[in-house]
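S.K.: Turn this into a structure:
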Amino acid sequence: MYKAIPKNKDVIIVTNQKDGSLSFIDAANKKIIASWPIHKAVMGTAVLPDHDTIAVYGQNLEVVYLYSLSKGTEVGEWKTGKGITNIIVSSSGKDILLADGQSNTVRLYNKNGTEIAAIPVGKRPMTMVERNNQLYVLNFNDTVLSVVGLKEKRVIDTISTPQSSLGAVIYGNELWIGGHGSGAEINENVYIYEGRSLKQKVSAPQMPVSFASDNEFIYVLSHGSGVLRKIDGNTHKDIAAIEVGANPFAVWLSGTALFVASYDSDEIYVIPTDTMKMGTSIKVGKGPFHMTERKGEEH
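M.R.: The predicted model follows:
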């Protein structure tokens, strides 16, 4: 049994890959409120529609583990087999979407944990973003993005993308995607699509792999250079940039604060969106790799 997380707290959930632990940060006061050493080969978490259960996954795990935050206990598991690289919940809250990099499918589960469909996509699906029942799936070992219709439960379109694409955000009618690059060629750009067409490339060296956005700006974290950029969503121009962390993998926006996971220094850096200057740093477990947020119940 682990330390319980109060239901009324907004918490940033950090997955620490090197030591197989979870760290919970109070989003309001930017302090650690609990650490769970679950000792599993974890890659990330997803908050399920009840706002209390989290699904913990990893591509080398045979099952997805379910934990209750308010109880601090494991409450179930889904026997998925190995290969789960990402889990998100659809905006409607009806579908839980699992990217399976081993079977090259997106698997749809309902809220009860029953698998409804397995939809073939490209090679090694990883990043997924969804809006209006359309799921955009980046296939890391492929050169196509799969557009899945959640109502149709099938791929309804494909879009050509660079090899090793990773990280995406939807802004207005645009889809922004990043990636590592392929072979010796490091990716230096964010690719902005409108519909099926590549609209523009925006420079963000090196290896832009994680994104966040608000109503005005896109925040782009470049893993290779350790630079976080603030880009105007309408003009696509850089507003500010800051070097942050050692080998940073993920950025998360909560309110007006950006949280950056620094993999090699075992810290989360907090950067206010208005100043884009270094704020506080929070010591977490070893190898913070992924973040998500559980919004608390209203008092």
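
S.K.: From now on I want contacts and neighbour counts done on CA atoms only, so please keep to that.
M.R.: OK.

S.K.: The chain: helices as residue ranges?
M.R.: Counting by DSSP state H, the chain has no helices to list.

S.K.: Can you get me a residue count around the closest residue to Lys277 other than its chain neighbours?
M.R.: Spatial nearest neighbour of Lys277, chain neighbours left out: Ile271 (5.9 Å); criterion: Cα to Cα, 6 or more residues apart in numbering. Neighbours of Ile271 under the rule other Cα atoms under 10 Å: 22.

S.K.: Cross-check the contact I'm expecting between Ile271 and Phe259.
M.R.: Yes. Counting by Cα atoms under 8 Å, Ile271 touches Phe259, with 6.5 Å between them.

S.K.: Find residues that contact each of these two.
M.R.: Counting by Cα atoms under 8 Å, 6 or more residues apart in numbering, Ile271 and Phe259 have no common neighbour.

S.K.: Please provide the structure for the following sequence as well, for comparison with the first:
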Amino acid sequence: MKRCSFVILVCFTFMISGCNNTQSFNVPKTDQPMAIVAHVKKQEITFLDVVQNQVLGSEDSHFLITEMVSIENGTIVATSQSEDSLLLYNIEKRSVSPFLKLNQGLTAIQYDQTSRNLFVTDIVNDQVHQIDMKREELVQSIEVDSYPTDLEFGFDELFVLSGERNHVTVTDLKLQTTLQTFPVLERPSGMYYDGENLWIGGHGSFGELNKRILAYDPNTGREVNEIEVGLMPIDFFGDRNSPYFYVLCHGDHGLYKVNKETNEVEDVIEVGQNPNFVTGNEDRLFVTNLDGNSLSIIDRHSFELIEEVPVATGPYAIILLED
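M.R.: Predicted coordinates:
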């Protein structure tokens, strides 16, 4: 095993920015669960009632958001490649503040509820940062292969996808040891861990666009399976309780339903133009359509389109607030 190269930051703590850096935004009044959509073409967030499938309103987000994650109690942490800090959105207080200054180029983000640690990829320094959200401080950073763009949790591991080198780095959740590094397909995008194997999608080589998702054994790095799906699979959604996971292909505007046991595509549904993100709950799936300016809502049980909801231009990242 290769030891990681650490950047330990001693006594380097940034608390949430003060009132001078805090900006406000309106939040619609509702008792229903909401989806929040960030728009990449302008500084805007859209609030959607996920019971009635209705847009409740759109507001100035004050930043162009790359990705978001829900922490707890209506708190959202977001990244923006153009900002040198993480962004803290407080839905209850209707405020957003720059939080924990790092540098520009922050991309993917994942939150571990058990340890209350946040993990963020950094494409400028080719690192993954670990942040203790309870203490609101940077714990440490680990160097990975160039241009890390995606994160995925295993049981006790963190998978880091590096798009420039076409590699995955496997590390423990304390970022103490690199357990494995292995090559994957060209121009990779999106990861999903099914409890045994790590599935990866992507655009494929130039001149021969990819129509497959590949499964890798994270212990050995060996490619163990592949499934043919649509053109350019770039995002996944699944959970531990369902026998299915879902693959979003933005080349043919399709969402594919894959059986975990048989490793076969059971169904496909067409969504809007140039879809980029998929998420869901027990009953529904939600897809943002970047060029379609819409949100596709799909019944998870029947796998039928419930509604395609028009939203503001350039919908991108999406999270659900259902507490």
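
S.K.: And the TM-score between them?
M.R.: TM-score of the superposed chains, computed with TM-score structural alignment, normalised by the length of the first structure, equals 0.92; 295 aligned residues with a Cα RMSD of 1.9 Å.

S.K.: Now do the contacts for the residue nearest to Lys277 of the first structure.
M.R.: Ala257, Leu258, Phe259, Val260, Lys277, Met278, Gly279, Thr280.

S.K.: ok, now Ser205 of the second structure?
M.R.: Ser205 of the second structure neighbours (Cα under 8 Å, 6+ apart): Glu186, Arg187.

S.K.: The same query, at a cut-off of 10 Å, please.
M.R.: Residues near Ser205 of the second structure by Cα atoms under 10 Å, 6 or more residues apart in numbering: Leu185, Glu186, Arg187, Pro188.

S.K.: before we move on, what about Asn112 of the first structure?
M.R.: So Asn112 of the first structure contacts Ile96 (Cα under 10 Å, 6+ apart).

S.K.: and it, how far is that from Trp78 of the first structure?
M.R.: 10 Å (Cα to Cα, to the nearest Å).

S.K.: ok, now Leu48 of the first structure?
M.R.: 13 Å.

S.K.: who has more neighbours, the two?
M.R.: Counted by other Cα under 10 Å, Leu48 of the first structure and Trp78 do not tie: Leu48 has more neighbours, with 21 against 16.

S.K.: Give the equivalent position in the second structure for the residue nearest to Lys277 of the first structure.
M.R.: Aligning on TM-score structural alignment places Ile271 of the first structure opposite Ile298 in the second structure.

S.K.: Val244 of the first structure pairs with which position in the second structure?
M.R.: Checking TM-score structural alignment: Val244 of the first structure goes with Val271.

S.K.: quick one: contacts for Ala41 of the first structure?
M.R.: Asn16, Gln17, Lys18, Asp19, Gly20, Ser21, Val56, Tyr57, Gly58, Gln59, Asn60, Leu61.

S.K.: burial count for the second one?
M.R.: When you say that, I think you mean Gln17 of the first structure. Neighbours of Gln17 of the first structure (other Cα under 10 Å): 22.

S.K.: My guess is it contacts Thr45. True?
M.R.: No. In this structure, Gln17 of the first structure is not within contact of Thr45 by Cα atoms under 10 Å, at 11.4 Å.

S.K.: Now, the contacts of Ile271 of the first structure that are in strands?
M.R.: Ala257, Leu258, Phe259, Val260 (DSSP state E).

S.K.: which of those count as buried?
M.R.: Neighbour-count burial (16 or more other Cα atoms under 10 Å) is assigned, among those, to Ala257, Leu258, Phe259, Val260.
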